[in-house]
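> Next come a sequence and a model predicted from it.
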Amino acid sequence: MRRVSLARQLLLLQLVVVLVTVGLVAWLAVEATDDATRDGERDRAVSVARALAASGEVRAALRRDDPAAALQPLAEEVRRRADLGFVVFLSPSGIRYSHPDPARIGGRFVGTIAPAVRGGEVVEETTGTLGPSVRAVVSIRDGGRVAGLVAVGVLQAAISDQVRDHLPALLASAVAALLVGAGLSMLLARRVRRHTRGMDPEQLGALYAHHDAVLHAIGEGVVVTAHDGRLALVNGEARRLLGFDGDVTGRRVDEVVRGAALVQALTSGVGSGVHVVGGRVLLSVSRPARVDGRHVGTVTTLRDRTELEGLVRELGTVRGLADALRAQAHESANELHTVVGLVELGRYDDAVAFATRRIGVTQDEADQVQERIGDPALAALLLAKAAACRERGVQLVLAGDSDLPAGLVPEDDLVTVVGNLIDNALDALAGRTGGRIEVRAHVADGSVELTVRDDGPGFADGALERAFEAGWSTKAGANEGRRGIGLALVAAATARLGGSAAASNDGGAVVTVRVPAHRGAGLTA
């Protein structure tokens, strides 16, 4: 069986509705016309009857011995001129003095006359000798008494003829309304067919079910933004990644999303970027959405790169340690060659003194770090970074007043914050020799304070406000996908710990992080 498209079903339904509506309205119009015509004829009958009852000629005729001789011609003349069904003059007892059929003169009137005999009026629809009619019966007073009655009526057949005279106009209006309704229904059906691609309801339902299943089954977040900047669709993964608690469909992006860069990504429809949201590193890819060549919004996919970024950072740390070991091996080889050379020259005392001095320097550096930094992971990181910095001609020093007991800050967050700050400082000193990076870590007023400063060019004008914004960086390079993440990760880790991060310039870049120390730990000021 051939399926009927949704547009055609809608068209058929609308045509039936239009046909029934127009038919009902036409019937109501005919009924209204009939009622209006009937009311008009009733009022006309009353007016003519009252005029005749007030006529002196009629009262004079009633005083004669043979009232019918004078009233019959008068009644017929009024009936013809006023186009009435009948004009009948009566005695107070209901005997006719006139009638359209002269043979009925002298007979008894058929209808209600009692109220009129008492001086009132009667208006009714009833059937008399001439057929159904609308009539009015009015008393004729002469000297304070009821001298007679006058009945004026319009036959139902005449009323029906008047209604039929209006039918062509009513039918023309109904046909016009039917054509207009059918035309509008066809236009709407064409629009629906264009938007539904001619599919029937079952196909549309299946398409929606498949679309919804795919949309919520994929492991990426999908956000569709309308052209007016409102969220049109957010799948479950996107709600999780962006931290939406409830349904945000229909709300403006800038009302529910934090971060100008992410708002721009969700609304611009251009390019890709990296963002930090709630401690997660998200990669966004935005494309404009077009339907029939029209721009209707933006489709953005979000990928969680937190684990990947963590692995990259961990790999970077391992590579840093490898570089540090390589640098130390290189230094040790040079020192060993020096010792061998001194021995070959027979300068044994100098060889022993040189070896002893180098061993002492290396051990002193390790002892100083371990004495001031209680966290072993952070101490190892600082020693590895110091070796890497020496290889690049940069001096990494630990401030003399540093004092950070172990266990005050989660180890992973501590390494993330300090490692990223040192990497950023080292990047700022790239291409320079003799640069200096100072790390300061101590506890004050119940908070752990970490400060990393360098003697590089510092932050450029206008950069301080955006220093911790994901995706923003003052560095240029080919690996743009990962630029601008370091300080953003620092800010995310700091916020997660309930702390704060600040950047400033003081003979170079200075970044200070303050986070609450764990309760129950020994605090030193």
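The structure has been received and is ready for your questions.

> make it CA atoms for all contacts and neighbour counts henceforth
Will do.

> following the lengthiest helix in the chain, which helix or strand comes up?
Longest helix of the chain, by residue count under DSSP state H: helix 6-53. Downstream of helix 6-53, the first helix or strand assigned by DSSP states H and E is helix 56-63.

> List the contacts of that next one.
The contact list for helix 56-63 (C-alpha atoms under 8 Å, 6 or more residues apart in numbering) reads 52-53, 67, 70-71, 140-142, 147-148.

> How far away from the center of its chain is that helix?
The chain centre lies 84 Å from the centre of helix 56-63; the measure is C-alpha atoms, centre = their mean, to the nearest Å.

> quick one on the thing from earlier: between helix 56-63 and the longest helix of the chain, find me the angle.
Following axes from the mean of the first three to the mean of the last three C-alpha atoms, to 10 degrees, one obtains 60 degrees for the angle between helix 6-53 and helix 56-63.

> Can you name every helix or strand that helix 6-53 contacts?
strand 131-142, strand 145-155, helix 156-196 (3 or more C-alpha pairs under 8 Å, 6 or more residues apart in numbering; DSSP states H and E).

> And here is the other one:
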Amino acid sequence: MKTLQKYRFKLSTIIIIFVCTVVTMSLLITDLLITNTTSETIENQLEDKAITISRSIAESKIVKDGLTDVPDEEISIQEYTTNIQQASDVLFVVVMDMEGIRKSHPDVQKIGKHFIGGDEQRALNGEEYISRSTGTLGKSLRAFTPIYDNKQNQIGAVAVGISLEAVTASIQQSHRKILIGSTVGVLIGIIGAFLLARYIKNSLFGLEPYAIARIHEERNIMLHSVHEGIIAIDRTGTIILVNKSARRIFKEASLKKSDPNGMKISDFLPGTRLEDVLISQEAELDQEQLINGVSIITNRVPLIVNGHVVGAIATFRDKTEVNQLAEQLTGVQMYADTLRAQSHEFKNQLQVLLGLIKMEDYEEVTHFISKLVDHQADEIGSVTKYIKDPIFAGFIIGKMSYARESHVSIAIDFETEIPQAGSPEITHELITILGNIIDNAIDSVSKSEKQEIRMTFSYIDDLLSMTIADTGEGIPEDKLEDIFLKGHTSKDGKHRGFGLFLTRQSIDKLEGSIDVDSVLGEGTTFTIIVPFDQGEDSL
């Protein structure tokens, strides 16, 4: 991985290179086009300048009189053209007769000699044009204009020359300005690219593209690997994520749509409250929902970014799996409480023995141990004699120890033997039922003067009957129907009100019944009757 990352460019580097390349290419193409256009424009301007000057000179009376042998006017041609040449800043102004003999020239010694260049014949034939040629003053751009007298007879021609070196210098000067502008543009592009890259990277929390891609892949793997189903929607109610566990649950519920992504949640799951969470902006936790007969436990939470709801997500699990897990945890907790109570009780007994031994009251030690052994033998012997299931018997003995630790007296009456259950599931459900009811009874009598609990067991015609009566504070009559509801509790604190709810579920699972009789200030009696199939070892 390190070798691959070594050759990956940073986002800022990529943006700077890309922007600089685009800006440079754009400026180069612009420079090329502008340079060509500028060169053509400069040349056209100089040609227009030269032709304008040549036409002006061709219409001059001084020049016409000088070419028609008007006395003293031929000398005036040189003076006139010299003034024009200096004023217009051109290379030369040459006036010639029909024989091509110069009548004016920047070099007076060339006056009277034939025009050099070979491109004057067309002008002597009455044509006006622009040409490029090399003469005595070097290479130049030349404008030729024929000269006519008052009767429109051609009497000569005028040539105005502009140095091509001056043309080149003007073009180069313009090109330098364009290059300076292009360089400034590239620098501005680099600075802009750097600022853009910095802004984008800050928006991406400082992450590089390959890091974002890796996080995206890891996030998808994590979402699809969790056991809970996950479905998410955006602010419009469109499904944007469904993980594998959710698809499995939907398949069990006979929702066989191939790919729910992109569908409206109301079309895919009619009756869901996920869209309501978008509006209320409040989470809904541990809610039950039916999907085509499949019961699930779901949590719906709005997705809030910078104070705005951008979507909602639901995590859910098959209720059957949740119940199994809850029952397992309840059973484990009860086993742990039983062991803890027995351990604590045994520790207290050891402390009593230690005190008696230190006092060297060996007779009392003997008496205490005898009493303890007899009590344990009577209690354990009675329970194990009538309850043939060792796990169930151990549970009852543990609860008796826990009650003594809480200074509560438990009396047990066995009307018949209780055979071993036909399956461990029945034993587990019985532990869940009795564990929650006994715990509630101990809590109830702890506030009473008389702290007693009496349990009665009987097994007749494959029905197990269990009665748990306490001397607690009792339950108001108007509350009797609510005690089995999920979350209902008379105790302080969160995460309470599940004991009797789980008890009712376990009784329903065993297809049994439960009756409650309570008198305020006197106590409460629970009567449970469940079908009880005995195991082969009990036959």
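Thanks, I have the structure now. Keep in mind that what you see is a predicted model, and the values were worked out from it rather than measured.

> Tell me how they score on TM after superposing.
In this superposition the chains share a TM-score of 0.49, using TM-score structural alignment, normalised by the length of structure 1; 322 aligned residues with a C-alpha RMSD of 4.5 Å.

> returning to what we had before: would you list the helices and strands packed on helix 6-53 of structure 1 in TSV and tack on distance to Thr21 of structure 1 and mean neighbour count?
TSV is the format used below for the helices and strands packed on helix 6-53 of structure 1 (distance: least, C-alpha to C-alpha, whole Å; neighbours: other C-alpha atoms under 10 Å):
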stretch	distance to Thr21 of structure 1	mean neighbour count
strand 131-142	32	23
strand 145-155	32	24
helix 156-196	9	16
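
> Now render these as JSON lines, adding distance to Leu487 of structure 1.
Shown next, in JSON lines, are those (distance: least, C-alpha to C-alpha, whole Å):
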{"stretch": "strand 131-142", "distance to Leu487 of structure 1": "97"}
{"stretch": "strand 145-155", "distance to Leu487 of structure 1": "99"}
{"stretch": "helix 156-196", "distance to Leu487 of structure 1": "47"}
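
> and of the ones you listed, who's closest to His295 of structure 1?
Among the helices and strands packed on helix 6-53 of structure 1, the nearest to His295 of structure 1 by C-alpha to C-alpha is helix 156-196 (15.4 Å).

> Can you name the next helix or strand after that closest one?
Following helix 156-196 of structure 1 in sequence order, the next helix or strand is helix 201-217 (DSSP H and E).

> how much does that next one deviate in direction from helix 156-196?
Going by the same axes, to 10 degrees, helix 201-217 of structure 1 makes 40 degrees with helix 156-196.

> So which elements touch helix 201-217 of structure 1?
By 3+ C-alpha pairs under 8 Å, 6+ apart, helix 201-217 of structure 1 packs against no helix or strand.

> buried ones in it?
201, 204, 215-216 (16 or more other C-alpha atoms under 10 Å).

> what's the answer for stretch 431-445 of structure 2, then?
431-438, 441-445.

> in a helix, that's where Ala355 of structure 1 is, yeah?
Yes. Assessed by DSSP: H, G, I helix; E, B strand; the rest coil, Ala355 of structure 1 belongs to a helix.

> which residues touch it?
Ala355 of structure 1 neighbours (C-alpha under 8 Å, 6+ apart): 335, 339.

> Quick check: it vs Arg326 of structure 1, distance?
19 Å (C-alpha to C-alpha, to the nearest Å).

> Ok, Leu378 of structure 1 next?
For Leu378 of structure 1, the distance to Arg326 of structure 1 (C-alpha to C-alpha) stands at 20 Å.

> the more surrounded of those two?
Neighbour count, other C-alpha atoms under 10 Å: between Leu378 of structure 1 and Arg326, Leu378 has more, with 22 against 15.

> close enough to count as contact, the more buried one and Asp413?
No. Using C-alpha atoms under 8 Å, Leu378 of structure 1 is not in contact with Asp413, being 10.2 Å away.
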